[in-house]
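A.B. asks: Below are the sequence and a predicted model; questions follow.
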Amino acid sequence: MRQVVLDTETTGLSPAQGHRIIEIGCVEVINRRLTGKVFHTYIQPDRAVDPGAMKVHGITDSFLEGKPRFHEIANEFKTFIQGAELIIHNAPFDVGFIEHEFTLLKEKAWQTLTNQCSVFDTLAFARQKHPGQRNNLDALCKRYNVDNQHRDKHGALLDADILANLYLVMTGGQNALVLEDAVSEQAASVQQVEARVIKQWNIPVIEPTEDELNAHLSFMSKVLKQDAF
């Protein structure tokens, strides 16, 4: 399963007020593992960044001079996210801005983003899991012990990377990955000990028959499933 964790930074709070996207950050996840593949760009919005927004992300008008406009990066962006499940914190905000940008380009197929991608809103998910609690990224990172010490301001790629790790922990994926690694290491250690004992004491090794091996694997599978739940 291919997922793309996505975040944007903008000139202000609402596209209805003429605000635009100034940064897009995307992190690819396949089968619940970070691939290292990202999409990241700054965008020239052809308007001033609101002072309030600038305090949040620190992106200035002068920094955005000479950056590409949305129509210049649109095709690469579409290619990266098309067909993926988008993981977004407070999805209506980012989706609204993305759809607005495609509306300005008159690209009807992308004016409703869910025609091209499914969307998973981690804020809505967190509110269901933790009703009545703060569920912004900082609060969730603290709750789930996800490191965000390097985050002094918002940034689209930085926040997407943090959200990717947070999503995997919130939905149980990291625990499974850690368990797999631990089991593999333990199995390797057991095999090493067995090999030393067999060599030292010259113990004859009697290999199980195929039926005996299958019966053992079936039994262990049932035991592991009982322990997991």
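C.D. replies: Great, that's in hand. This one's a predicted model, so the numbers in the text were calculated from it and none came from an experiment. Residues are numbered from 1 along each chain as shown.
A.B. asks: only C-alpha atoms for contact and neighbour calcs from this point on.
C.D. replies: Noted.
A.B. asks: Please point out which parts of the lengthiest helix in the chain sit buried.
C.D. replies: Determined from DSSP state H, the single longest helix within the chain is helix 173-201. Within helix 173-201, the residues that count as buried by 16 or more other C-alpha atoms under 10 Å are 173-174.
A.B. asks: do the same with stretch 144-158
C.D. replies: Buried residues in stretch 144-158, counted by 16+ other C-alpha under 10 Å: 146, 148, 154-158.
A.B. asks: Of all residues in this structure, which one is nearest the centre?
C.D. replies: The centroid of the chain falls nearest to A164 when counting by C-alpha atoms, centre = their mean (2.4 Å).
A.B. asks: about what we covered before: could you tell me which of the buried residues of stretch 144-158 are located in helices?
C.D. replies: Among the buried residues of stretch 144-158, the members found in helices (DSSP H) are 156-158.
A.B. asks: Below is structure B, check it against A:
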Amino acid sequence: MRQIVLDTETTGLEPEQGHRVIEIGCVELENRELTGRHYHVYINPEREVEDSAVEVHGITNEFLADKPVFRDVADDFLAFIRGAELVIHNAPFDVGFMDHEFSLLNAGYPLTREICGVTDSLVLARKKHPGQKNNLDVLCRRYGIDNSNRELHGALLDAEILAMVYLAMTGGQTALSLDEAGAGQAGGSEIERLSADRQPLPVLEASEEEVKCHREFLDRMAEKTQVVWDQRLNS
């Protein structure tokens, strides 16, 4: 199963108020293992970034001035996520912004849920830990995941961290490390299915001498206490 763990950063909180996506970060999972493939881009939003948003992610208007606009990256982004299950923390926020960006292009782009499955890891966390805080920092502490590099929000870093949190939260898989390039390899292993046509396992019977020794051992135990195994053997 192909999954894409995704995060975005934006100019503000409401696409209905004209806010735009300024960063997209994605990492790919295949059968619950990081493949090393990722998608990452900064985007010129063609508007100002709110000061309150800059305080969260540190991405300034000056930094974004020479970055591509969304229409220039839309097709590559769409090709990367198409057909995958997206794993997103607070999915309605990111999906809402993605759909808003596609709608602005007026080119017949589909809604995200028409081409991808969507799993909201925040909903999963709330079901698993009801009545508790379930933001990404809290989940990292809960599952023992190192997020010491996360001084500011960043789409690619947050996607990498969320991948580790998601694997730990959904399957007890916590031994996952990232290499210098930001890719990683999960420490869990796949279940190995045995073929129905395999040779039967040999059954080794106890020898007469082994049965005699076991009998003598049970007799010695019976001198001190009731021996349940002895009752079962004679039943």
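C.D. replies: Good, I have the coordinates. Nothing here was measured: the structure is a model prediction, and the numbers come from that model.
A.B. asks: Could you dump the ones in helices among the buried residues of stretch 144-158 of the first structure into JSON lines with distance to A124 of the first structure added?
C.D. replies: Below are those laid out as JSON lines (distance: C-alpha to C-alpha, whole Å):
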{"residue": "A156", "distance to A124 of the first structure": "19"}
{"residue": "L157", "distance to A124 of the first structure": "21"}
{"residue": "L158", "distance to A124 of the first structure": "21"}
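A.B. asks: Just the closest of these to A53 of the first structure, please.
C.D. replies: A156 (13.1 Å; C-alpha to C-alpha).
A.B. asks: Would you confirm that that closest one contacts T10?
C.D. replies: No - contact criterion C-alpha atoms under 8 Å: A156 of the first structure and T10 do not qualify, at 9.6 Å.
A.B. asks: roughly how far out does the longest helix of the first structure sit from the chain middle?
C.D. replies: Chain-centre distance of helix 173-201 of the first structure: 30 Å, with C-alpha atoms, centre = their mean, to the nearest Å.
A.B. asks: can you check stretch 163-182 of the second structure too?
C.D. replies: With C-alpha atoms, centre = their mean, you get 7 Å for stretch 163-182 of the second structure.
A.B. asks: same deal with stretch 214-225 of the second structure?
C.D. replies: Worked out by C-alpha atoms, centre = their mean, stretch 214-225 of the second structure lies 54 Å from the chain centre.
A.B. asks: And it, what's buried?
C.D. replies: Residues of stretch 214-225 of the second structure classed as buried under the neighbour-count rule (16+ other C-alpha under 10 Å) are L218.
A.B. asks: if I pick Y166 of the second structure, what's in contact with it?
C.D. replies: Contacts were defined as C-alpha atoms under 8 Å, 6 or more residues apart in numbering; by that measure Y166 of the second structure touches S121.
A.B. asks: let me redo that: V165 of the second structure
C.D. replies: For V165 of the second structure, the contact set (C-alpha under 8 Å, 6+ apart) comprises 136, 139-140, 143, 145, 174.
A.B. asks: circling back: which residues are common contacts for A156 and T10 of the first structure?
C.D. replies: With C-alpha under 8 Å, 6+ apart, A156 of the first structure and T10 have common neighbours E23.
A.B. asks: got the contact list for the residue nearest to the centre of the first structure?
C.D. replies: Neighbours of A164 of the first structure in contact, by C-alpha under 8 Å, 6+ apart: 5, 27, 29, 34, 87.
A.B. asks: Next: I43 of the first structure.
C.D. replies: Residues near I43 of the first structure by C-alpha under 8 Å, 6+ apart: 21-23, 64, 67-70.
A.B. asks: tally of neighbours for the closest residue to it other than its chain neighbours?
C.D. replies: Take I43 of the first structure and drop its neighbours on the chain: the residue closest to it by C-alpha to C-alpha, 6 or more residues apart in numbering is I22, 4.5 Å away. Using other C-alpha atoms under 10 Å, I22 of the first structure has 26 other residues around it.
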